[in-house]
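In: can't give you the sequence, but here's the structure:
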C-alpha cells in the first residue's frame, strides 16, 4: 500500500468515526452543568485523563480557559498526592477514559466525592456499561470506533473523537455565554490570534 492510499484510508476511518459520534441529551446536560457551575456559581471546569486521554483533557481545559470558561487539568495520579486540593465545591469535573475502566480515573471519582460530594462528574468514554459511566452524573459516548492503529491498541481514533467532543462542548458554551473578540483578546493577548482578536474588536 502506498502512503497516499494509507493516508486516504486513515482519514476515511477517522472521518467515519467522527460522524458516528452518538448524540444524546447528556450533551445538553453536560453543557448546562458547565454553564451552571462555572458561569453562574463561579466554579471552574476540572478536566482529567490518564495517558493520551490526559493530553486531550489538558487541551480541552486550556481551550476552555482561553474562551472564557476557567478550566484546569488535574492529573489523576498527582491527585492522590495532594493535587485533589485544587477542587472547590462549585466546580464541575470532566473525566476522560476510552475504556471507562482506568483505575486512576475511578479512584479520582472516589477522591472527589469524598472531598466535595456535590461536584458533578461528566464522563467521556467509549463504554456505556463501564464503571466510570456508572459513577458519573452524565456520560458523553465516543461511539467506541476501533483504533486506526494497525495493532488496534494505540489511542489514535479514540483521541481524535475525544478532541472533537471537547470542541462540541467548548463551542456550544462559547455561544451560550456570547464570548466576544474583545473578551477573547483579554485571555489570548499574544501571538497571531491575540493580534487578530484585538484588531477585530478594536481593543
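Out: Yep, that arrived. Nothing here was measured: the structure is a model prediction, and the numbers come from that model.
In: use CA for all of it now, contacts and neighbours both
Out: Fine.
In: the lengthiest helix in the chain: what's the following helix or strand?
Out: Taking DSSP state H as the assignment, the helix of the chain that covers the most residues is helix 157-177. As assigned by DSSP states H and E, the chain's next helix or strand after helix 157-177 is helix 181-187.
In: for that next one, enumerate the helices and strands it packs against.
Out: helix 52-66, helix 191-201 (3 or more CA pairs under 8 Å, 6 or more residues apart in numbering; DSSP states H and E).
In: could you give the angle of the longest helix of the chain to helix 52-66?
Out: 20 degrees (axes from the mean of the first three to the mean of the last three CA atoms, to 10 degrees).
In: next, the buried residues of helix 157-177.
Out: 157-166, 169-170, 173-174 (16 or more other CA atoms under 10 Å).
In: distance of residue 91 from residue 25?
Out: 21 Å (CA to CA, to the nearest Å).
In: neighbour count for the two, which is higher?
Out: residue 91 (25 against 10; other CA atoms under 10 Å).
In: OK, contacts around that one?
Out: 37-38, 43-46, 119-120 (CA atoms under 8 Å, 6 or more residues apart in numbering).
In: any chance you could list what contacts stretch 114-131?
Out: With CA under 8 Å, 6+ apart, stretch 114-131 has contacts from 30, 33, 87-101, 106, 109, 112-113, 132-133, 136-145, 162.
In: tell me which of these fall in helices.
Out: Per DSSP H, helices hold the following members of the contacts of stretch 114-131: 30, 33, 106, 109, 112-113, 132-133, 162.
In: against that first model, consider the following:
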C-alpha cells in the first residue's frame, strides 16, 4: 500500500512539474489587472462538474486576495444568473476537454450580452473550440488521470488548481497586495488574526 501511495504522489507531482510555462500567464495577468483593477470589473469563473468546483475555489481565493471574483454556474447562467456579468468583467473558464457544451454556450450567451469580453481558459486541450475562443490559454499539459479507469477527474483537477494558485499569486504581486489589505477581507479565524498581527509588525518596523 505504501508503495502504491508513493507512486500516486509521484504521478501527481510529475504532472504539476510538467505544466507548460508560457507567456500566456503574463497575458492573463495583464487582462485581469486591466479589467478588474483599472476598469472596476470582476473575474467571473465558471466550469461544469468537478472543473466547476475548481472554478469556485479559484474565485473565492481571488476575492480574499484583493481581486473581486464570483463563480457562475454555466447551467444557472442559462436561467437568469448570466445577469451577474457586467461590461468590464473577465471570464475565466475551466474545461479539461475544452468541449464542455455548457461552457461553450456560456461564451455565446455572454457575448450576446456584452460583446468581446476577455476570455481566459484553463484546459487540457489547447486545440479545442473553447481554446480557440480564448484571449489567453493556460494549458494543463493534459496529464493522464491517476484514476484506475483513466476517467475520473483527478490529476487534471490537480493541475487546474495549481494553475489557479499561480494566477492568484502573480496577481497579488502585480497589485502589491498587503497583509493589511488581507486582514480587511479576512476578519475571522486564525488567518484573520495572523494577517492583522503581521500587518502590525510591518507597521511598527516603518
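Out: Yes, it's here. Every value quoted in this text rests on a predicted model; they were computed, and no experiment measured them.
In: would you turn the helices and strands packed on helix 181-187 of structure 1 into JSON lines with mean neighbour count and distance to residue 19 of structure 1?
Out: Converted to JSON lines, these look like this (neighbours: other CA atoms under 10 Å; distance: least, CA to CA, whole Å):
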{"stretch": "helix 52-66", "mean neighbour count": "21", "distance to residue 19 of structure 1": "19"}
{"stretch": "helix 191-201", "mean neighbour count": "14", "distance to residue 19 of structure 1": "29"}
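In: adding distance to residue 74 of structure 1, write these out as CSV.
Out: Formatted as CSV, those follow (distance: least, CA to CA, whole Å):
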stretch, distance to residue 74 of structure 1
helix 52-66, 8
helix 191-201, 26
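In: between those, which gets nearest to residue 12 of structure 1?
Out: helix 52-66 (21.4 Å; CA to CA).
In: residue range for the closest one in structure 2?
Out: Aligned using TM-score structural alignment, helix 52-66 of structure 1 spans residues 50-64 in structure 2.
In: sorry, back to before: in a markdown table: the ones in helices among the contacts of stretch 114-131 of structure 1, plus distance to residue 151 of structure 1.
Out: Listed next are these as a markdown table, based on distance: CA to CA, whole Å:
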| residue | distance to residue 151 of structure 1 |
| --- | --- |
| 30 | 33 |
| 33 | 37 |
| 106 | 26 |
| 109 | 31 |
| 112 | 35 |
| 113 | 37 |
| 132 | 25 |
| 133 | 26 |
| 162 | 20 |
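In: out of these, which are buried?
Out: Among these, those scoring as buried are 30, 33, 106, 109, 112, 132-133, 162 (criterion: 16+ other CA under 10 Å).
In: farthest pair in those?
Out: Pairwise across those, and taking CA to CA, the largest span is found between 112 and 162, at 22.4 Å.
In: wait, isn't residue 161 of structure 2 in contact with residue 54?
Out: Yes: under the criterion of CA atoms under 8 Å, residue 161 of structure 2 makes contact with residue 54 at 6.2 Å.
In: identify the residue spatially nearest to the one in structure 2 that sits across from residue 104 of structure 1 in the alignment, adjacent ones excluded.
Out: In structure 2, the residue matched to residue 104 of structure 1 (TM-score structural alignment) is residue 102. Excluding the flanking residues, the one nearest residue 102 of structure 2 by CA to CA, 6 or more residues apart in numbering is residue 74, at 5.7 Å.
In: and the gap between the aligned partner of the one you found in structure 1 and residue 184 of structure 1?
Out: Taking TM-score structural alignment, the alignment pairs residue 74 of structure 2 with residue 76 from structure 1. Taking CA to CA as the measure, residue 76 of structure 1 falls 29 Å from residue 184 of structure 1.
In: so the two - more neighbours on which side?
Out: Taking neighbours as other CA under 10 Å, residue 76 of structure 1 and residue 184 compare with residue 76 leading, 25 against 19.
In: follow-up on the earlier one: how close does the match of residue 74 of structure 2 get to residue 116 of structure 1?
Out: 16 Å.
In: please identify which pair of the ones in helices among the contacts of stretch 114-131 of structure 1 lies farthest apart.
Out: 113 and 162 (24.3 Å).
In: next, format the buried residues of helix 157-177 of structure 1 as JSON lines and append distance to residue 191 of structure 1.
Out: Converted to JSON lines, those look like this (distance: CA to CA, whole Å):
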{"residue": "157", "distance to residue 191 of structure 1": "30"}
{"residue": "158", "distance to residue 191 of structure 1": "30"}
{"residue": "159", "distance to residue 191 of structure 1": "27"}
{"residue": "160", "distance to residue 191 of structure 1": "26"}
{"residue": "161", "distance to residue 191 of structure 1": "28"}
{"residue": "162", "distance to residue 191 of structure 1": "27"}
{"residue": "163", "distance to residue 191 of structure 1": "23"}
{"residue": "164", "distance to residue 191 of structure 1": "24"}
{"residue": "165", "distance to residue 191 of structure 1": "26"}
{"residue": "166", "distance to residue 191 of structure 1": "23"}
{"residue": "169", "distance to residue 191 of structure 1": "25"}
{"residue": "170", "distance to residue 191 of structure 1": "21"}
{"residue": "173", "distance to residue 191 of structure 1": "24"}
{"residue": "174", "distance to residue 191 of structure 1": "21"}
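In: so which of those residues comes closest to residue 9 of structure 1?
Out: residue 157 (12.3 Å).
In: the closest one matches what in structure 2?
Out: For residue 157 of structure 1, the residue aligned by TM-score structural alignment is residue 155.
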